[in-house]
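> Provided below for reference: sequence and predicted model.
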Amino acid sequence: MSHTSGGSFELPPLALYIHIPWCVKKCPYCDFNSHTAGPTLPEQEYVDALLADLDADLAQVHGRPLTSIFFGGGTPSLFSAKALGRLLQGVEQRVAFAPDIEITLEANPGTFEQAKFRDYRSLGINRLSIGVQSFQAPKLIALGRIHDGDEAVHAADMARAAGFDNFNLDLMHGLPDQSIEDALGDLRIAIAQQPTHLSWYQLTVEPNTVFWNQPPVMPEDDILWDIQEAGQALLAAEGYAQYEVSAYTQAGKAARHNLNYWTFGDFLGIGAGAHAKLSSPDGRISRSWKTRLPKDYLDSSKRFNAGERVLSAEELPFEFLMNVLRLTDGVASELFTQRTGLPLSQLAAARLEAQQRGLLNSDPARLSATREGQLFLNDLLQHFLP
């Protein structure tokens, strides 16, 4: 089934997501596919499996180079530099790297991992994303984090010393019993570390987590609202531009891997539970996902692929907009046809409705949410449901 209309469909840029599913311990708010690590990690076996998984997907690459790689988890920095080096070498033998490829590794601030930062940098990993969440001891304990505030501050220094001139700090707000002063205090300490990028997002209680079954006392809605407003003003004043729902960046340092997701680019996903979105030259676009449990993923008698579905032409507008409308400035309208192969006229009626409700900007050359549309993104997206 092809959606192409007169050759307007273009294969988008290609990224690679690598999932490393182990953590020292599972955090009570975490609903990611992560598992508590045993005394030894099956590094060798897992790298072998990742490369075999990639081999199975190579037919879908269509000669495109990788523009970015993201090691997510779990805690990828639990893996040795030797294991990650072998993996990166294996990936590059199979898929070309774009000359300016961005390679990001998620890391925890603990001293155990900081010692490896220099080794990671020497492998060609050129961006770190450090999971700080808070600098305040009571908040870190409530979140089940195993580092302290000093280690978090030190991690930024260590990243710079290891040669990382591009790193993100991950920070949460709306934490149990958090006041506006607490939240802004955390942000000020984060900004003082001069990261090139900040992910600052509200803690949400998700199903299948400890917090879901034993909910902590969360701040009132009006406090959450005030934290959001005051934090955004502080970040803007300090030179961090908001370019996505929860992403703030210094000039020119937006996360290219994430921008690829949000502009409906393609990505391979390897590793336990990893997801992929891939386009074919004939215009078909599919989503797929890998076997979730590490023990099944490492079992050579089982398939890596756990499921796949081709997106229908009816689903594509919603799928596309669900991503691009997260961007503060949205995207050029023509990207819709480039990425989906569908005519822009397919959006016309829903677009008009959303504009009349004040949720979508009326510039015909851009698809972007108004300030209100950004705050009520789900309401805006309802207009484009199939």
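Sure, I can see it.

> from here on, contacts and neighbour counts on C-alpha atoms
OK.

> what does the lengthiest strand in the chain contact?
Secondary structure of the chain per DSSP state E: the longest strand is strand 97-107. Applying C-alpha atoms under 8 Å, 6 or more residues apart in numbering, the external contacts of strand 97-107 come out as 65-73, 75-77, 113, 124-131, 256-257.

> of those, buried ones?
Neighbour-count burial within the contacts of strand 97-107 applies to 65-73, 75-77, 113, 125-131, 256-257; the criterion is 16 or more other C-alpha atoms under 10 Å.

> comparison target below:
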Amino acid sequence: MAATLIPPPLGLYVHLPWCVQKCPYCDFNSHALRGELPEADYTAALLRDAGREAADAGGRRIDSVFIGGGTPSLFSAGAIGGLLDGLRQRLNLSPTAEITLEANPGTGEAGRFEGFLAAGVNRLSIGVQSFQGHHLERLGRIHGGDEAADAVRAAQRAGFERINVDLMHGLPGQTAAEALDDVEQALALGVQHLSHYQLTLEPGTAFFARPPTLPDDDQLADIEAACAERIEGAGLQRYEVSAWAVPGEECHHNLNYWRFGDYLAIGAGGHAKLSRPEGHIRRTHKQRLPRLYQELAGTDAATAGERDITPDERPLEYLMNALRLTGGTSMADARARTGLSAAAFEPGLSEARRRGLMVTDPARLQATALGQRFLNDLLGLFQ
């Protein structure tokens, strides 16, 4: 039986699903744009949805907003500003909230960065993926390496002080030297946050259907080790499996995910998690098709599915997120956010510690270096 829950911090995810074209590795709910972008109609739908979500929020303060996609920077600064103004009218958005917008180089969005900043966005996440033309072409990206660097510089000139650069490694045919060169170019731009994640072949993607040849495990280990050493040497600290930041520049919104926090979601296919004081933790997701979502937004039918996370499921659900953090979390936090006792994490916890996959401090839930390397095996002990 789960105990009474103290609701954790609350964030808001906003999904804008359109891209110029669908990348062959992408398994997100994104759609190649056909015709004119319906930004006015879609923004209106988002705000109807936000009005409906306000009841579930119950006046709780929202500490972060993440506008993802798709390619949200296809939307005009005016549309983003109107969206944020409307959200403030409907939800208890903290005046100091972190507000992140995803942007891609090469589609003209860089010229909108000043407008996004004026609209209230205070953090940009730029989807560079690589600075090398042949890899960008293989990934289906529409920008070149120079355009990627120019986009970061444009964001800096516009006044953005918080910028993340997304890089992928383990690309088809990629060498350790090429992966390291991508890292070097990102660091030379002076970014404060770097997301450096391995390409994986996800079901439902073009790459999964027609797999490219990827670096083998030994090559991947060499790439990871070389890049990690270089990023750390530049003063960025790894705080999550794939995330590095100058101290104090960590992504607050993603930290809330990894700490099993709560989050509302609006937009086609958006996923939410909410904790209730009486002990329920519920996940919901919205209709995936943009046109259907627009028609139903603001009604109960916009929610395509929902389910409670049962007490038996909570240890794994919690650890799938928390063990990605290099610093882990505390047992006290785990108990507060799951409503469970420490005994609920057994026998997996004792076995993980026996194998050297988790630290032995009884007050901590933290993977060792070995545990982070074999994270899937570690999580398997809690299934």
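In hand now; what should we look at? Predicted, not measured: the structure shown is a model, and the values here were computed from it.

> which SSE is the residue positioned nearest the centre of the first structure in?
Nearest to the mean C-alpha position of the first structure, by C-alpha atoms, centre = their mean, lies N258 at 5.4 Å. Using DSSP states H and E, N258 of the first structure falls within helix 256-262.

> check how far that helix sits from its aligned residues in the second structure, on average.
Its aligned residues in the second structure lie a mean 0.2 Å from helix 256-262 of the first structure after superposition (mean C-alpha distance after the TM-score superposition for the first structure).

> ok, then the element right after that helix?
Counting by DSSP H and E, the element after helix 256-262 of the first structure in chain order, helix or strand, is strand 266-270.

> okay, and that next one goes to which residues in the second structure?
Strand 266-270 of the first structure lines up with residues 262-266 of the second structure when matched by TM-score structural alignment.

> next, the contact list for the closest residue to E240 of the second structure other than its chain neighbours, please.
Of all residues not flanking E240 of the second structure in the chain, L325 sits nearest, at 4.2 Å (C-alpha to C-alpha, 6 or more residues apart in numbering). Residues in contact with L325 of the second structure, defined by C-alpha under 8 Å, 6+ apart, are 239-241, 258, 366.

> please enumerate the helices of the stretch 101-250 of the first structure.
Ranges of helices within the stretch 101-250 of the first structure are 111-114, 117-122, 137-142, 149-161, 180-192, 210-213, 221-237, based on DSSP state H, counting those that start in this stretch.

> average distance between the second one and the second structure?
Taking mean C-alpha distance after the TM-score superposition for the first structure, the mean distance separating helix 117-122 of the first structure from the aligned residues in the second structure is 0.2 Å.

> ditto for the last one
Between helix 221-237 of the first structure and its aligned partner residues in the second structure, the average distance after superposition works out to 0.7 Å, using mean C-alpha distance after the TM-score superposition for the first structure.

> what stretch of the second structure does that helix fall on?
Residue span in the second structure matched to helix 221-237 of the first structure, by TM-score structural alignment: 217-233.

> show me what G144 of the first structure lines up with in the second structure.
That one, G144 of the first structure, aligns with G140 by TM-score structural alignment.

> and for K290 of the first structure?
By TM-score structural alignment, K290 of the first structure lines up with K286 in the second structure.

> I'd say that match and K273 touch.
No - contact criterion C-alpha atoms under 8 Å: K286 of the second structure and K273 do not qualify, at 12.0 Å.

> can you tell me what Y42 of the second structure aligns to in the first structure?
With TM-score structural alignment as the criterion, Y42 of the second structure matches Y46.

> got it, and Q156 of the second structure?
Under TM-score structural alignment, Q156 of the second structure pairs with R160 in the first structure.

> okay, now its match: neighbour count?
Applying other C-alpha atoms under 10 Å, we find 17 residues neighbouring R160 of the first structure.

> from W200 of the first structure, how far out is it?
When distance is defined by C-alpha to C-alpha, to the nearest Å, R160 of the first structure is 21 Å away from W200 of the first structure.

> then S280 of the first structure?
Separation of S280 of the first structure from W200 of the first structure (C-alpha to C-alpha): 35 Å.

> out of those two, which sits in the more crowded spot?
W200 (22 against 16).

> can you tell me which residues contact the counterpart of that one in the second structure?
In the second structure, the residue matched to W200 of the first structure (TM-score structural alignment) is H196. For H196 of the second structure, the contacting residues are 166-169, 242-244, by C-alpha under 8 Å, 6+ apart.

> now do F71 of the first structure
Residues in contact with F71 of the first structure (C-alpha under 8 Å, 6+ apart) are 17-20, 103-106.

> for those residues, give me CSV that also has neighbour count.
As requested, the contacts of F71 of the first structure are arranged in CSV below (neighbours: other C-alpha atoms under 10 Å):
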residue, neighbour count
Y17, 20
I18, 23
H19, 23
I20, 29
I103, 23
T104, 24
L105, 24
E106, 24
